[in-house]
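# Sequence and predicted model, in that order:
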Amino acid sequence: MKPIQDLIYSPVVKTRDAELKGLEQLSSSVKDKILPVYELTKSRKSSRAPDGDIFKRMKKIAEIQQDRPFVLDLCTDEKYINPQIEQLLDESRGYSYWLGFLNIHKNLNIIPMVHLYDDEDFEEVESFVRSAVVDFQVLAVRLPFDLDDIEHYVAPIARCYLRQ
């Protein structure tokens, strides 16, 4: 993986058609300098996928990124989610569905997003991080915007890394 400090920009994009087409149009030299944060959304509805299929989105991300690293997050906007995404957001068993989905796509250069919510006790988050650090070199964290104590959120994640 290219050193993250060499990447100069991290656009946050939903995996909607227009945004993916925009990234697809960038030159290879530009793509080599960015670390996109993809918020995974459902695909367009079709007769084969009436709820939209997230695997179509992953295929498109793979085409755009090739072997370049990217952060993969899950969109939580009700307009863009489907039952597949809702299942991936399920925190039970250490976000086991999210971890399973990431492992299906392990051949891509994914940096998984750790999901944190203000009301969490971190047991499920710590379980996810302990499992994810085995298969992924780097994890990303999106923190709530109104934090009073960042250490409260980051410490449980850091503990998992220190145990490695």
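Nice, I can see it.
# For the rest of this, base every contact and every neighbour count on C-alpha atoms.
Noted.
# Which residues are in contact with residue 33?
For residue 33, the contact set (Cα atoms under 8 Å, 6 or more residues apart in numbering) comprises 6, 7, 8, 9.
# Who wins on neighbours among the residues you listed?
residue 7 (16 neighbours; other Cα atoms under 10 Å).
# correct me, but that residue touches residue 35?
Yes. Counting by Cα atoms under 8 Å, residue 7 does reach residue 35; the two are 6.3 Å apart.
# May I have the secondary structure class of residue 146?
coil (DSSP: H, G, I helix; E, B strand; the rest coil).
# number of nearby residues for it?
Other residues near residue 146 number 8, with proximity taken as other Cα under 10 Å.
# what's the distance between it and residue 114?
Distance, residue 146 to residue 114, using Cα to Cα, to the nearest Å: 17 Å.
# same thing with residue 162?
16 Å.
# need the strands for this structure, in chain order.
12-14, 37-40, 70-74, 110-115, 140-142 (DSSP state E).
# mind giving me CSV with these and columns for distance to residue 95 and mean neighbour count?
Below are those laid out as CSV (distance: least, Cα to Cα, whole Å; neighbours: other Cα atoms under 10 Å):
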stretch, distance to residue 95, mean neighbour count
strand 12-14, 21, 17
strand 37-40, 16, 22
strand 70-74, 12, 22
strand 110-115, 9, 22
strand 140-142, 14, 14
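# Second structure follows, compare the two:
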Amino acid sequence: MHHYIPIIKTTSAEIKAFDNLSEEIKLDVLPLFELTKDRAHKKNYPEGRLEKALEKALNAQKSGKMILDLTSHEDLINSEIEELFDNTNGYENWCNFIKNTKITNRIYPTIQIDADQYDESPEDSKKEIISQVKKLEEMCSKLVLRANLGIEPNELITLIGFICEGLSNKKNLLLIIDAEYIKPMTANGYAADISARIKQISDVYKLTDFAVSASSFPKSVMDANYGEDHEGEFYIEEVSLHEKVSTLFSSLNIIYSDYALIHPVRYDIRGGTWVPRVDVPLERKVFYHRYRRDDGGYIVAAQKTIKDIRYLSVGSWGNEQISVASEKRPNGLSPSFWISVRSNIHMTTQALRTRQQ
């Protein structure tokens, strides 16, 4: 049984973080790969190639189970992804895409839902969803519904009803309730909303497998309630959120999920605005050291990190990169590289933490 689901977009930084996990940790977690357009070779493929995004995911998780999903972020979508959202013939394009991976025994596909079709014609929506579910269940042992909090509870109940009509066994469904970005000190409010949804769904449909996901990592550590210029510390709110929800449902399987300590919405860092920073995720907190290039940049930040009494290595690739940088030999000087370092340490830490639960 998996205890941790990191949500990972197939962007370079996120894939690098997962790819550098130890094989033991990779088999311990159930990654959800959110397929995005591939940004490499933009000259020849200006839209990006979906096959490259899939290839990245499959290469990163060579033997373990994985969830496959499609991104909904406009700047990461291309025409190939849009075609996979098409509801025609029971989401035939998406079902064929999963089939063509030829490793359906390792894939838990997400169930695609066309919200516009549901709003216009619930009956047509029901027919296409049921058809999709039946086709996916024939190929895969587990299906996944990823639902954010923008879906009204009663609408979610209706959609799950459609899905259950198509399933041969309701135990083959995993529901991920995704709170997306949550601010500091908001876990209680989100926990109340999510718990109410889980109770209603489990009462009506007797579902037993859920995951609760969120990310409290900010767009900028200089945002309110996070940190200061040179250093800072803040709580990983999603850990608290999961604990508050899971303690209410001892008879259900409530899996911990997060965005691998990355802000849920991708954004480009403008040239000259990035201050070199080394982030260190612990089980429940993150601390960082941040120094401008003229003040020593990543090397000084890494040296301060190693000397910090809070620093604890979990033996990950990310920890190795901090050690190397502290010796004045950093392997990367880009924001993307150090995002990978942070995310890699975090996933290792949370895999070890949840393993003990």
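Yes, it's here. Treat the numbers as computed from the prediction; the structure is a model and nothing was measured.
# circling back: could I get the strands of structure 1 as CSV with distance to residue 131 of structure 1?
Converted to CSV, the strands of structure 1 look like this (distance: least, Cα to Cα, whole Å):
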stretch, distance to residue 131 of structure 1
strand 12-14, 25
strand 37-40, 21
strand 70-74, 16
strand 110-115, 12
strand 140-142, 14
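# looking at those strands, which is closest to residue 85 of structure 1?
Closest approach to residue 85 of structure 1 among the strands of structure 1 (Cα to Cα): strand 70-74, 7.0 Å.
# Structure 2: matching residues for the closest one?
Under TM-score structural alignment, strand 70-74 of structure 1 corresponds to residues 66-70 of structure 2.
# For residue 201 of structure 2, give its distance to residue 109 of structure 2.
21 Å.
# And residue 205 of structure 2, by the same measure?
In terms of Cα to Cα, residue 205 of structure 2 sits 21 Å off from residue 109 of structure 2.
# same check, this time on residue 40 of structure 2
25 Å.
# Equivalent analysis for residue 133 of structure 2, please.
Taking Cα to Cα as the measure, residue 133 of structure 2 falls 10 Å from residue 109 of structure 2.
# any common contacting residues for the two?
residue 143.
# how about the helices in the stretch 201-350 of structure 2?
237-246, 297-307, 317-326, 335-355 (DSSP state H, counting those that start in this stretch).
# Please apply the same query to the stretch 51-200 of structure 2.
79-84, 88-99, 115-120, 122-139, 153-166, 187-205.
# Including distance to residue 15 of structure 2 and mean neighbour count, could those go into JSON lines?
JSON lines is the format used below for the helices of the stretch 51-200 of structure 2 (distance: least, Cα to Cα, whole Å; neighbours: other Cα under 10 Å):
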{"stretch": "helix 79-84", "distance to residue 15 of structure 2": "19", "mean neighbour count": "15"}
{"stretch": "helix 88-99", "distance to residue 15 of structure 2": "20", "mean neighbour count": "18"}
{"stretch": "helix 115-120", "distance to residue 15 of structure 2": "29", "mean neighbour count": "12"}
{"stretch": "helix 122-139", "distance to residue 15 of structure 2": "26", "mean neighbour count": "20"}
{"stretch": "helix 153-166", "distance to residue 15 of structure 2": "31", "mean neighbour count": "17"}
{"stretch": "helix 187-205", "distance to residue 15 of structure 2": "28", "mean neighbour count": "16"}
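# and these as a markdown table, adding distance to residue 50 of structure 2?
Formatted as a markdown table, the helices of the stretch 51-200 of structure 2 follow (distance: least, Cα to Cα, whole Å):
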| stretch | distance to residue 50 of structure 2 |
| --- | --- |
| helix 79-84 | 7 |
| helix 88-99 | 11 |
| helix 115-120 | 23 |
| helix 122-139 | 20 |
| helix 153-166 | 27 |
| helix 187-205 | 33 |
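# Stretch 20-32 of structure 2 corresponds to what range in structure 1?
Using TM-score structural alignment, stretch 20-32 of structure 2 pairs with 25-37 in structure 1.
# What is the end-to-end distance of stretch 67-81 of structure 1?
26 Å.
# Residues contacting it, please?
The list of residues contacting stretch 67-81 of structure 1 from outside it, by Cα under 8 Å, 6+ apart, reads 1-2, 14, 31-32, 35-42, 85, 88-89, 108-113, 140.
# right, so of the helices of the stretch 51-200 of structure 2, which gets closest to residue 277 of structure 2?
Of all the helices of the stretch 51-200 of structure 2, helix 187-205 comes closest under Cα to Cα, at 26.5 Å.
# equivalent range in structure 1 for that closest one?
Going by TM-score structural alignment, helix 187-205 of structure 2 sits over no part of structure 1.
# same question, stretch 277-290 of structure 2
Going by TM-score structural alignment, stretch 277-290 of structure 2 sits over no part of structure 1.
# Thank you, goodbye.
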